[in-house]
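> Task: produce atomic coordinates for the following.
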Amino acid sequence: MTPAENLPYNPFAPVDLGVARHEMLFGNAYPEAFGDWRDEVMSWKTGAYLTAALNPTLTFRLSGPDALRLLSDHSVNGLTRFPVDAARHLIMCNPAGQIVAHGICVREGEESFLTYWLMPWVSYLAESGRYRVTGENLTGRVFLFQVAGPRSLAVLQAATGEDLRDIRFLRRRATRIAGCAVHVLRVGMAGSLAYEVHGPAEAAHAVYRTLLAAGSPLGLRQLGRTQYRMNHTENGFPQGHVHFLYPWFEDADFARYLTARSGGTPFKTDLRGSAGPDPSLRYRTPVEVGWGHVIRLDHDFMGRQALEAELAAPRRLIATLTWNPEDVLDIYRSYLTEGTPHPFMDFRIDMPPLAQPAPHVSDLVLKDGNVVGISSGRVYSYRYRKMISLASLDAGLAVQGTEVVVLWGDPGTRQREIRAVVDRYPLFDEGRNEDVDVSGPEFAPSAGAAPG
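Got it, this is the predicted structure:
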């Protein structure tokens, strides 16, 4: 149990003193796990989870007559049809077509947009002077909770006392929880049915407790930060800083912008894995991470020329890799026998909690001794009993059943070639959020649900 005096106040979720280990994120304590991590990772397949692990979410309001033009100029997405209260997963690139930012954008008015995780790139663009826009950094002033899994809608309807079946995928609407005005957005990273609850930071504790109480009879689990990070690989949704890095410091002007706003503190990432110290091997394009279908060539945007050429002849495509269990066991066997062990492999995830600076692990993928791709985001899938990762592979190899080799271990260490096979992508493909029809009576609110 963590001593209470060692835990700073977390404005986004009540601190649970019954949790053995907390992580610090931007000065806030958040549980690494609330209980048995296996129950937590199963929650988005069989029940539902609640997490505040994304707080404080980088939230930026962009408004003004040129707000839509700024987003269109720098997003691969087509934005001609973007109604109020709709959301888009925006992807922004540099001239080489490499991803520099991606996140959710909600249109809250004709000339006003809320962006999540598009900072600092979107704030840099807003301050460039090229657009008639106003930017407002809301980070720390708002909360974002995720409620995900097959029972997530039931949890939210119990907490609000409302029928929320009308909220379509990538749409939001206003409601109330614990007497507080909030918005519910149908989106999530779990792969299954999922929602987000957004509201003012001062209401966060009351809303969190109400969601937890409403979900308790439905088997709601609280999700720790490590388990939250695990779901992206299994569900086929690559993340910046986990599966790829942003080429921010390849742009000299943007690098100066970042450095000035950090007070001169250098940005540090511990580059791990057989990909070595060259950060450029860890950059990705939308095509390489499975987002080529989002690109719309109906407008000019940063990186269009490079991406148009790549769409015509893709170099690499996304794939799930399942690692050979005997080769994985050999890694752990080296820790229990004499001789030089292989580099340590955390069982659950390549991003162990509390590591500072945060490691970014990328490994070379080989075929017949030649480099054919990059693997990252390795996790253990308890659902499928597999060690898996996501890989950007040469296009002709990103086919289910293809056999490759992952070179495990930092250069200069005792590396190990681990056999792997291309599995289905995404590995978790049961009841995807965008496909679930919640209009039926089986999703109707339970009689007598308490109002929010």
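> C-alpha from now on. contacts and neighbour counts both.
Noted.
> State the distance from residue 423 to residue 288.
Distance of residue 423 to residue 288, given as Cα to Cα, to the nearest Å: 17 Å.
> Check the chain for its longest helix and report it.
helix 204-215 (DSSP state H).
> could you say what helices and strands that helix packs with?
Counting contacts by 3 or more Cα pairs under 8 Å, 6 or more residues apart in numbering; DSSP states H and E, helix 204-215 packs against helix 152-160.
> Helices of the stretch 1-150 of the chain, start to end?
37-46, 67-73, 121-126 (DSSP state H, counting those that start in this stretch).
> Show the secondary-structure elements that the first one is packed against.
Applying 3+ Cα pairs under 8 Å, 6+ apart, one finds that helix 37-46 makes contact with strand 221-222, helix 225-234.
> Pretty sure residue 180 sits against residue 205.
No - assessed by Cα atoms under 8 Å, residue 180 is found out of contact with residue 205, at 10.8 Å.
> how about the nearest residue to residue 298, chain neighbours excluded?
With sequence-adjacent residues excluded and distances taken as Cα to Cα, 6 or more residues apart in numbering, residue 298 is closest to residue 78, at 6.9 Å.
> got the contact list for that neighbour?
Going by Cα atoms under 8 Å, 6 or more residues apart in numbering, residue 78 touches 72, 295, 296, 297, 298, 299.
> hang on, residue 406 is in a strand, isn't it?
Yes - assessed with DSSP: H, G, I helix; E, B strand; the rest coil, residue 406 lies in a strand.
> residues in contact with it?
Neighbour list for residue 406: 363, 364, 365, 366, 375, 417, 418, 419, 420 [criterion: Cα under 8 Å, 6+ apart].
> Just after the strand or helix carrying the first one, pick out the following helix or strand.
Secondary structure from DSSP states H and E places residue 363 in strand 359-367. In the C-terminal direction, the helix or strand that comes right after strand 359-367 (DSSP H and E) is strand 370-381.
> where's that following strand relative to the chain centroid, distance-wise?
17 Å (Cα atoms, centre = their mean, to the nearest Å).
> follow-up on the earlier one: need the helices of the stretch 1-150 of the chain in a markdown table with distance to residue 232 and mean neighbour count, can you?
Below are those laid out as a markdown table (distance: least, Cα to Cα, whole Å; neighbours: other Cα atoms under 10 Å):
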| stretch | distance to residue 232 | mean neighbour count |
| --- | --- | --- |
| helix 37-46 | 11 | 20 |
| helix 67-73 | 25 | 19 |
| helix 121-126 | 22 | 19 |
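> Turn those into a markdown table, columns for distance to residue 271.
Shown next, in a markdown table, are the helices of the stretch 1-150 of the chain (distance: least, Cα to Cα, whole Å):
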| stretch | distance to residue 271 |
| --- | --- |
| helix 37-46 | 27 |
| helix 67-73 | 31 |
| helix 121-126 | 22 |
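> One more sequence to fold, the one below, so I can look at both together:
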Amino acid sequence: MTEELLTPLHAEHVAAGATLTSFAGWRMPLRYGGDLAEHHAVRTAAGLFDLSHMGQIEVTGPDAAAALDRALVSAPSRLADGRARYTVVVDEDGGILDDLIVYRFAADDFLVVANAANRITVLDALTVRSEGLQTSVVDRTPHRALVAVQGPRAAEILQPLVDVDLAGLRYYASAHGRVEGVPVMLARTGYTGEDGFELAVPADGAVTVWRQLLEAGEPAGLVPAGLAARDTLRLEAGMALYGNELTTATTPYEVGLGRVVQLDHDFVGRDALAARAEQPSGVHLVGLAGTGRRAARAGSTVLRDGEAIGTVTSGVLSPTLGHPVAIARVSAPTEVGEVLDVDVRGTSQPMTVVELPFYTRPA
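Predicted structure coming up:
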């Protein structure tokens, strides 16, 4: 039995009484108090997340940009310094190996943040696809931590702690600074549908940064939040989860990510995706909204007139909206406002096709 990995903040979670769970080979906090309380704190104030299980892979060297262009469906060489991009890495057949964020700090200095379950897959892909180029691909995950403060009061809480002008930091932009002397890479990114920031820090400085954020945020209503709240938040925001919405059996075009594919550059899987762009499969993701309190779960069958046309990939009773919501992968055309049936644990439940996301933060 493989021993679970522990983040640099593991002792902090234990001391806080967090319920821990196994996730992608890591021991992670599922919740601290209650899922709903943590979810609502992020929507109304702020939540603090330990994301240190996420892969942090450095790609550096004179050919770093060219290597990433070859490896990813978008072209990171076109990014300005200090900017980031959400993108995906696919196999030769166009199937999604992972969705990730690539940050460009300088002409020869990039950071790729990958999902925990796919860290080695992405590391291997980047390594193989950079062969023959002057590029170094190094997994920094064991030596770093990643924390996120998310919510409408995130900037207010974080600003006094960092020597970075947060008001001038745009969405999907990054800057380097310090928190209590600890060097941080600070990015205005997140996975909750709220404003927020993610901070990559050296492992030995993680506890200092975590405690500073908790102390500064407590008067504003910030609470530590676990994986359970993170999942309901991302689902309300219509954000895909690898292993649910995204798999090697789907291409970016089937999951609403055609926008990130740039076919005007050469990359692994380009030919397959170009063919799929010309001949769509018809498979696509839809949002579904129901009534009552019974939520559809991943695996529930979606039916039209008694005929199965798809499967729910994620579903929950939305804490913010107060009714069931779900994302489903379907293989038949659908229209917003159409009512479909979903098999919820043996009972047919009507759900209406709606546009994603289910929740959008107030302007």
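> Fetch the TM-score of the aligned pair.
Here the TM-score for the pair of chains, by TM-score structural alignment, normalised by the length of the second structure, is 0.88; 353 aligned residues with a Cα RMSD of 2.6 Å.
> Still touching in the second structure? Go through the contacts of residue 78 of the first structure.
Counting by both residues aligned by TM-score structural alignment, their matches' Cα atoms under 8 Å, those that remain in contact in the second structure are 72, 296, 299.
> neighbours around residue 313 of the first structure, how many?
10 (other Cα atoms under 10 Å).
> now the one 4 residues further on
Residues near residue 317 of the first structure, counting by other Cα under 10 Å, number 23.
> And for the one 10 residues further on?
A count of nearby residues for residue 327 of the first structure, using other Cα under 10 Å, gives 15.
> does it sit in a helix or strand, and which one?
helix 325-333.
> Could you dump the helices and strands packed on helix 37-46 of the first structure into a markdown table with distance to residue 241 of the first structure and mean neighbour count added?
Formatted as a markdown table, those follow (distance: least, Cα to Cα, whole Å; neighbours: other Cα under 10 Å):
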| stretch | distance to residue 241 of the first structure | mean neighbour count |
| --- | --- | --- |
| strand 221-222 | 24 | 24 |
| helix 225-234 | 11 | 23 |
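> nearest to residue 85 of the first structure, of the ones you listed?
Nearest of those to residue 85 of the first structure, taken as Cα to Cα: helix 225-234 at 25.4 Å.
> In the second structure, which residues correspond to the helix or strand just after the closest one?
Downstream of helix 225-234 of the first structure, the first helix or strand assigned by DSSP H and E is helix 252-261. Alignment note (TM-score structural alignment): helix 252-261 of the first structure is unmatched in the second structure.
> Now do whichever helix or strand comes after helix 252-261 of the first structure: which elements does it pack against?
Elements were assigned by DSSP H and E; along the chain past helix 252-261 of the first structure, the next helix or strand is strand 270-272. Using 3+ Cα pairs under 8 Å, 6+ apart as the contact test, the elements touching strand 270-272 of the first structure are strand 359-367.
> what is the orientation angle of the strand it packs on with strand 370-381?
130 degrees (axes from the mean of the first three to the mean of the last three Cα atoms, to 10 degrees).
> Against which helices or strands is strand 359-367 of the first structure packed?
Packed next to strand 359-367 of the first structure, using 3+ Cα pairs under 8 Å, 6+ apart, are strand 270-272, strand 370-381, strand 403-408.
> can you tell which of those is closest to residue 68 of the first structure?
Nearest to residue 68 of the first structure, of those and by Cα to Cα, is strand 370-381 at 33.3 Å.
> which residues of the second structure does that closest one align to?
Aligning strand 370-381 of the first structure against the second structure (TM-score structural alignment) gives residues 307-318.
> Go through that stretch and flag the buried ones.
Buried residues in stretch 307-318 of the second structure, counted by 16 or more other Cα atoms under 10 Å: 308, 309, 310, 311, 312, 313, 314, 315, 316, 317, 318.
> How about stretch 138-154 of the first structure?
138-140, 142-154.
> hmm, back to that, now, the contacts of residue 78 of the first structure that are in strands?
Using DSSP state E, no member of these sits in strands.
> Next, format those residues as TSV and append distance to residue 169 of the first structure.
Below are the contacts of residue 78 of the first structure laid out as TSV (distance: Cα to Cα, whole Å):
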residue	distance to residue 169 of the first structure
72	21
295	19
296	20
297	24
298	23
299	25
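> From the residues you listed, keep the buried residues only.
Using 16+ other Cα under 10 Å as the burial test, those include 72, 295, 296 as buried.
> want to throw those residues into JSON lines with distance to residue 125 of the first structure?
Listed next are those as JSON lines, based on distance: Cα to Cα, whole Å:
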{"residue": "72", "distance to residue 125 of the first structure": "12"}
{"residue": "295", "distance to residue 125 of the first structure": "20"}
{"residue": "296", "distance to residue 125 of the first structure": "21"}
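> Against residue 193 of the first structure, how distant is the equivalent of residue 41 of the second structure over in the first structure?
Correspondence of residue 41 of the second structure to the first structure, assessed by TM-score structural alignment: residue 43. Using Cα to Cα, residue 43 of the first structure is found at 12 Å from residue 193 of the first structure.
> Now do the shared contacts for the two.
residue 149.
> In the second structure, point out the residues matching stretch 209-221 of the first structure.
The aligned range for stretch 209-221 of the first structure in the second structure is 211-223, by TM-score structural alignment.
> Neighbours of the aligned partner of residue 106 of the first structure in the second structure, how many?
The pairwise alignment with the second structure assigns residue 106 of the first structure to residue 103, based on TM-score structural alignment. When neighbours are defined as other Cα under 10 Å, residue 103 of the second structure has 26 of them.
> rewinding a little: got the buried residues for the strand holding residue 363 of the first structure?
Result for strand 359-367 of the first structure [16+ other Cα under 10 Å]: buried residues 359, 360, 361, 362, 363, 364, 365, 366.
> so that strand versus strand 403-408, what angle?
Using the same axes, to 10 degrees: strand 359-367 of the first structure against strand 403-408 is 140 degrees.
> Find the nearest non-adjacent residue to the alignment partner in the first structure of residue 240 of the second structure, please.
Using TM-score structural alignment as the criterion, the counterpart of residue 240 of the second structure in the first structure is residue 238. Nearest residue to residue 238 of the first structure, sequence neighbours excluded (Cα to Cα, 6+ apart): residue 232, at 6.1 Å.
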